[in-house]
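Engineer: Here is my input; please provide its structure:
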Amino acid sequence: MHLIRPFTGLRPAHNRATEVAAPPYDVLSTDEARIRAEDHPWSFLHISKPEIDLPAGTNPYAPEVYAKAAENLKKMLAEGILARDTMPCYYAYRLIMGGHSQIGLVAAASVADYDTNRIRKHEFTRPDKEDDRVRQIDALNAQTGPVLLAYPDAPEVDEILALAASAAPDADVTAEDGVRHTIWVIRDSATLDKLTAAFDAMHAIYIADGHHRSAAASRISAARKAANPQHSGEESYNYFLSVIFPHHQMKIMDYNRVVIDLNGLDTKAFLKRIAEQFSVQASASQVKPAKPNEFGLYLPGQWYRLEIRADLIPQNDPVARLDVSLLQNHLISPVLGINDPRRDKRIDFVGGIRGLAELEKRVDSGEMAVAFALCATRMEDLMAVADAGEVMPPKSTWFEPKLADGLVSHVLD
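Structural biologist: Have a look, this model is predicted:
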């Protein structure tokens, strides 16, 4: 089996992509999705968030929700809004957000390689979220939410994708958030073979976002394999929908922290405790860390620049040397008394897309007592954690721009 393979994608018909493309299912609440899809009958939100077409208050995990998704997909096919390619293809997918651009490959990735960790993970998954994706895939008999992956240095792949993106696009959509999504279909058999061979030569590729979707695909594959006495390994359920970008093009933003209180300390005592393990320097302006091991600290009306002592950074531990780990292990836990950031209600997380002004707002309003700005995790650090078979701390990465749902889906024959 190949690490990836081309597939017969389910895509918006000609000139329909703008009507169909939608944000990922997990970035909008039901209420937000209902508003976004109003007067947009062909928005993919009717498939990815089908509870919007049922009475308000419907449990989004109820059986009728998944049935509604299947009904809506069937309708979009019957009306010719979506159509399936007649031959297996790869697809080049370019994202542009402001001055940032990245070009990746839409492909079907091997479940077997996911199961053996050649497609590498860095997060734990929650059974309830896996269950939701399993039910969605089963109801649709298709994977509609792509897994975001990264591939290591492969100049030949980069060149093929850049060449594909120099042609006229097959779909070109600018979303409401200003992000531009462009798709090119790659049909040339020699190019398909080159891409497949190039990925077969890679030692690993890496999940960036979509751990629940890939875990669900693995569960679907195992169940269908067990139920199929003619199983050959070539069935489409042995692969999952993915978009794979070169790791050096991917953009990770900072994932910042805010805390409700100072754990019984006043400001002076709090800063004194921090100074035991960090240098602390007051700043007349916002502090956006420019390098690893540097942090911004915001208390009401005042920013500080923190830098952790070099002797506290464990160079040989890919998890413990992450900035999110250093902040947690040397400040948030010992000083603020938050030992389990996954479950402790005193801490919250703010994606860097919201900017430092959001940190100031939440502290100055009195909602939070203190905020921490971090340097964004690097892709190289994520890959090192995955290569070591370890797991990233919670809320370590915030990838932007986000993929769109609906531009290419993977049908399970």
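
Engineer: alpha carbons only for contacts and neighbour counts from here, please
Structural biologist: Fine.

Engineer: Show me the longest strand that occurs in the chain.
Structural biologist: Longest strand in the chain by number of residues (criterion: DSSP state E): strand 100-110.

Engineer: Enumerate residues external to that one that contact any of its residues.
Structural biologist: Residues from elsewhere that reach strand 100-110 (CA atoms under 8 Å, 6 or more residues apart in numbering): 1-7, 90-96, 158, 161-162, 238-246, 249-250, 408, 410.

Engineer: Roughly how far does the most centrally placed residue in the chain sit from Asp177?
Structural biologist: Nearest to the geometric centre of the chain sits Asp209, at 2.9 Å (CA atoms, centre = their mean). The gap separating Asp209 from Asp177 is 20 Å, by CA to CA, to the nearest Å.

Engineer: so how far is the first residue of stretch 361-380 from its last?
Structural biologist: 32 Å.

Engineer: Would you mark the buried spots in that stretch?
Structural biologist: Neighbour-count burial for stretch 361-380, counted by 16 or more other CA atoms under 10 Å, picks out 362-364, 368-379.

Engineer: and what of stretch 99-118?
Structural biologist: Under 16+ other CA under 10 Å, the buried positions of stretch 99-118 are 102-114, 117-118.

Engineer: to compare against the first, here's another:
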Amino acid sequence: MPRILPFKAVRPTRDKVSLMASRSYESYSKEELEARLRDNPFSFLHIINPGFKYRKKISGKLRYGLVKNRYQEFREDGIFMQDEESSYYVYKIVNREGFSFHGIVGAADVDELNKDGIRKHEATLKDREAMFMEYLKTVGFNAEAVLLTYPDNEIINSIIQQQMNSRAEYEFTTTYRDTHYLWPISEKALVEKIKAAFEEIPAVYIADGHHRTASSILLAETTGALSQDEMNNSYRFFMSYLIPESELKIYQFNRMVKDLNGMDKEEFLIGLDTYFRIDNRGAEYYKPSKKHHFSMYLDGDFYSLYLRKDRYKMTNALDALDTEILYRTILKPLLGIEDARTEDRLAYSHGKKDLAHVQSMVDSGKFAVGFGMLPITVEELKAVADQGLVMPPKSTFIEPKLRSGVTIYEF
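Structural biologist: Predicted coordinates for the structure are as follows:
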């Protein structure tokens, strides 16, 4: 029974929102970042990259303090405003491929992770949790919503559809060709209806943002928010964007490895034969069509790899994931990849780039072999989370990808 509450969002004025909204900082190339900071004084990138003002790269706690300063300057200059009433926010995204996502932005109670109302499927790194917790505590706001998904719900869907019949508070298209819409909901009756509808759902699932969630838990613990009587303590919550499971778009991450771990091609193929039926497809572009089928590109040829199910035991939801199968049958025993999070011989390419990208990277000589598979399904993601297990790194590339600076949650 997840507790999702309305909040008083800080957000850009209507005339500035298209200039303010930014992608994740890491997604920009150096040239793109320079151009946006130079040409757009209203970009949220100025807040999270405060060193641009001084033409100097700044990191650590000094950066955190300057981020807070830039944010306050935007507030003082009237670029941001804050809603007077606690609200939910219907948020719609139509991406450039034509996929539509409809959901609600709200504040999720971190204690629901302890109560199993919010479930995770990824492990997090303690140093990143601590670093981002310090960042949140210093700057005093959260500008990137965690993506949560919930079972399709008629009540929530009807409210979303009802709101979308009216004029949106925001409607803007980015240079990335995604169109964004926002409708605030502050009417008491609707607010209570949304809150009650989420409380009737057994659990929601983290789709994207595990480190942000873990940092929010750490922040709540550090500030004592979970032990205080006041249930509306702002440190107890994190900003979330909740969309129905039917709209979640999941792509796979393909794998590429720089060498064959000392083996020649024939030795490697013989090693694969233990767990897989192997067919050389030659120049034929092969993409898997079933679970536990894999594509491999090696030395100018595509191969199909079909798992020999009598040789591989599946005892839980994790065992059945193709990313786990690939790791346990090929990456670790044959290619010597012990830690898929840190191994610099291993690289990932998300499925939107498809196997043609993997082929080009292998043909370039940067990698010796590449592997492709089908995306993980929502049902598989939920099964892993329900069993309290965690997926291998880079098991999912999930959309929608949210913009920073459209709604902001202040502590």
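
Engineer: Once they're superposed, tell me the TM-score.
Structural biologist: The TM-score (TM-score structural alignment, normalised by the length of the second structure) is 0.93; 409 aligned residues with a CA RMSD of 2.1 Å.

Engineer: Helices - which of the contacts of strand 100-110 of the first structure land there?
Structural biologist: Asp158, Leu161, Ala162 (DSSP state H).

Engineer: Now do the last one: how many residues are near it, please.
Structural biologist: Same thing as Ala162 of the first structure. When neighbours are counted by other CA atoms under 10 Å, Ala162 of the first structure registers 16.

Engineer: Distance of it relative to Leu95 of the first structure?
Structural biologist: Distance, Ala162 of the first structure to Leu95 of the first structure, by CA to CA: 13 Å.

Engineer: Next: Val280 of the first structure.
Structural biologist: 39 Å.

Engineer: rewinding a little: beyond the longest strand of the first structure, next helix or strand please.
Structural biologist: helix 111-115 (DSSP states H and E).

Engineer: Which strands or helices does that following helix pack on?
Structural biologist: helix 211-227 (3 or more CA pairs under 8 Å, 6 or more residues apart in numbering; DSSP states H and E).

Engineer: ok, average deviation of the helix it packs on from the second structure?
Structural biologist: Once fitted to the second structure, helix 211-227 of the first structure is off its aligned match by 2.7 Å on average (mean CA distance after the TM-score superposition for the first structure).

Engineer: where do the strands sit along the stretch 251-400 of the second structure?
Structural biologist: 253-257, 276-282, 293-298, 301-307, 346-350, 369-372, 397-399 (DSSP state E, counting those that start in this stretch).

Engineer: List just the one of those strands that sits closest to Asn142 of the second structure.
Structural biologist: Nearest of the strands of the stretch 251-400 of the second structure to Asn142 of the second structure, taken as CA to CA: strand 397-399 at 20.0 Å.

Engineer: measure the residue nearest to Thr8 of the first structure when sequence neighbours are not counted to Ile96 of the first structure for me?
Structural biologist: Closest residue to Thr8 of the first structure apart from its sequence neighbours, by CA to CA, 6 or more residues apart in numbering: Pro88 at 4.3 Å. Noted for Pro88 of the first structure: a distance of 26 Å to Ile96 of the first structure, by CA to CA.

Engineer: for Val411 of the first structure, same thing?
Structural biologist: Val411 of the first structure is 27 Å from Ile96 of the first structure, by CA to CA.

Engineer: Of those two, which one has the most company?
Structural biologist: Val411 (20 against 17).

Engineer: can you pull the contacts of the more buried one?
Structural biologist: Going by CA under 8 Å, 6+ apart, Val411 of the first structure touches Thr8, Gly9, Leu10, Asn141, Ala142, Gln143, Ser236.

Engineer: The contacts of strand 100-110 of the first structure, buried ones only, as a PyMOL selection?
Structural biologist: Command for PyMOL, covering only those of the contacts of strand 100-110 of the first structure found buried under the criterion 16+ other CA under 10 Å:
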select buried, resi 3+4+5+6+7+90+91+92+93+94+95+96+161+162+238+239+240+241+242+243+244+245+246+250+408+410
